[in-house]
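Novice: Fold the following.
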Amino acid sequence: MEDPSIPPGLFLDAGDARPPSEQLRHRVQEGRADGTLPPGTRLPPVRRLAEALGLAPGTVAKAYRELEAAGVIETRGRQGSFVRAADRTEDLAVQAARRYAHEIAGLGLSAEQALELVAAEVARGSR
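Specialist: The predicted structure follows:
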């Protein structure tokens, strides 16, 4: 049975000659590039992903460390590891969107209302 907390792009290919940690790094980088792991996607905790893939936790931890060193993901302590945007501008936009979504949720507005407000402000600012 598949674990719904594991993004679909995170799998290992038994026919791939690369070591598992390298395959995992490649899958995350590929997912970020093709949009299947968009910026802000929370990656599964090391132990959960290791169990789902049949790997030692150290193998997943190694891949996460290398991805973080390369700027592909960021780890936010106990909150977990998240896919970063490919460039700084997009990364800042994702962070702003995250703050806005949190604020909107606290106000009780729907996603549709929030998007309408953003669209109106962007249109107003582009004049």
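Novice: alpha carbons only for contacts and neighbour counts from here, please
Specialist: Fine.
Novice: Show me where the chain has its helices.
Specialist: Applying DSSP state H to the chain gives helices spanning 20-34, 46-53, 57-69, 88-107, 111-125.
Novice: Next, format the ones you listed as CSV and append distance to residue 76.
Specialist: Written out in CSV, the entries for the helices of the chain read as follows (distance: least, Cα to Cα, whole Å):
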stretch, distance to residue 76
helix 20-34, 17
helix 46-53, 13
helix 57-69, 11
helix 88-107, 13
helix 111-125, 25
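Novice: Which of those helices sits closest to residue 79?
Specialist: Judged by Cα to Cα, the one of those that comes nearest to residue 79 is helix 46-53, at 12.4 Å.
Novice: ok so, going back, could you export the helices of the chain as a markdown table, including mean neighbour count and distance to residue 4?
Specialist: Below are the helices of the chain laid out as a markdown table (neighbours: other Cα atoms under 10 Å; distance: least, Cα to Cα, whole Å):
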| stretch | mean neighbour count | distance to residue 4 |
| --- | --- | --- |
| helix 20-34 | 18 | 17 |
| helix 46-53 | 17 | 10 |
| helix 57-69 | 17 | 18 |
| helix 88-107 | 13 | 22 |
| helix 111-125 | 11 | 23 |
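Novice: And this one, please, so the two structures can be compared:
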Amino acid sequence: MSGDDLALVLDLDAPIPPYEQIRQQVSAHVSAGSLSAGDRLPSARALAADLGVAVGTVNRAYRELEAGGLVVSRRRTGTVVTGAPTVPDSVQRAAEELAARGRAAGLGDGALLDVLRGALLAAPAAHPVRASSPPAPAR
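Specialist: You can find the predicted model right below:
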């Protein structure tokens, strides 16, 4: 699949904002290998028209993807996939096994994602991420 053939589906009634749905789906396509380094994504205007959302919605998704290092946006070349982050084979196999087992048990994608998010919360982080807090008042 190239960026021109990008198949995204939005659920405008979902609690997840449309920009986040776009970000998640593009990220999933990159992780699955259906989008590769060098593939161009549709222009924000074209994708917005295809999905029936505002151009700003697509621009926000593209900014989030760029912040995550999955794409780079340039004026003349548009938004281009930089590539998937390197995932160890053992982690990829475990993810595929989780997906297969979950589907075999009749779980939907949302339920599987909830299971994974729960496991992430329960697992100790190698580098804890701290929520930003306001600076302490000067004394």
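Novice: For the two chains, what TM-score is obtained?
Specialist: Here the TM-score of the superposed chains, computed with TM-score structural alignment, normalised by the length of the first structure as the reference length, equals 0.59; 85 aligned residues with a Cα RMSD of 2.2 Å.
Novice: follow-up on the earlier one: out of the helices of the first structure, which gets nearest to residue 40 of the first structure?
Specialist: Distances from residue 40 of the first structure to each of those were compared by Cα to Cα, and the smallest falls on helix 88-107, at 6.9 Å.
Novice: that older thread, of all the helices of the first structure, which one is nearest residue 81 of the first structure?
Specialist: When these are compared by Cα to Cα, helix 57-69 sits nearest residue 81 of the first structure, at 8.1 Å.
Novice: The closest one vs the second structure, average offset?
Specialist: When the second structure is superposed, helix 57-69 of the first structure averages 0.6 Å from its matched positions, counting by mean Cα distance after the TM-score superposition for the first structure.
Novice: Residue in the first structure paired with residue 11 of the second structure?
Specialist: In the first structure, the residue paired with residue 11 of the second structure according to TM-score structural alignment is residue 13.
Novice: how about that match, what does it touch?
Specialist: Taking Cα atoms under 8 Å, 6 or more residues apart in numbering as the definition of contact, the neighbours of residue 13 of the first structure are residue 23.
Novice: ok, the residue lying closest to residue 19 of the second structure once chain neighbours are set aside - contacts?
Specialist: Setting aside the residues directly before and after it, residue 19 of the second structure is nearest to residue 61 in space (Cα to Cα, 6 or more residues apart in numbering), at 4.7 Å. Applying Cα under 8 Å, 6+ apart, we find residue 61 of the second structure in contact with 19-20, 22-23.
Novice: Equivalent analysis for residue 62 of the first structure, please.
Specialist: With contacts taken as Cα under 8 Å, 6+ apart, residue 62 of the first structure has the following neighbours: residue 21.
Novice: Show me the strands in the second structure, by range?
Specialist: Along the second structure, the stretches classed as strands by DSSP state E are 71-74, 78-81.
Novice: can you list the ones you listed in JSON lines and add distance to residue 45 of the second structure and mean neighbour count?
Specialist: What follows is the strands of the second structure, written out as JSON lines (distance: least, Cα to Cα, whole Å; neighbours: other Cα atoms under 10 Å):
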{"stretch": "strand 71-74", "distance to residue 45 of the second structure": "14", "mean neighbour count": "18"}
{"stretch": "strand 78-81", "distance to residue 45 of the second structure": "11", "mean neighbour count": "20"}
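Novice: Out of those, which is closest to residue 118 of the second structure?
Specialist: Comparing the strands of the second structure by their distance to residue 118 of the second structure (Cα to Cα), the top pick is strand 71-74, with 27.8 Å.
Novice: Pull up the aligned stretch in the first structure for that closest one.
Specialist: Alignment of strand 71-74 of the second structure against the first structure: residues 73-76, by TM-score structural alignment.
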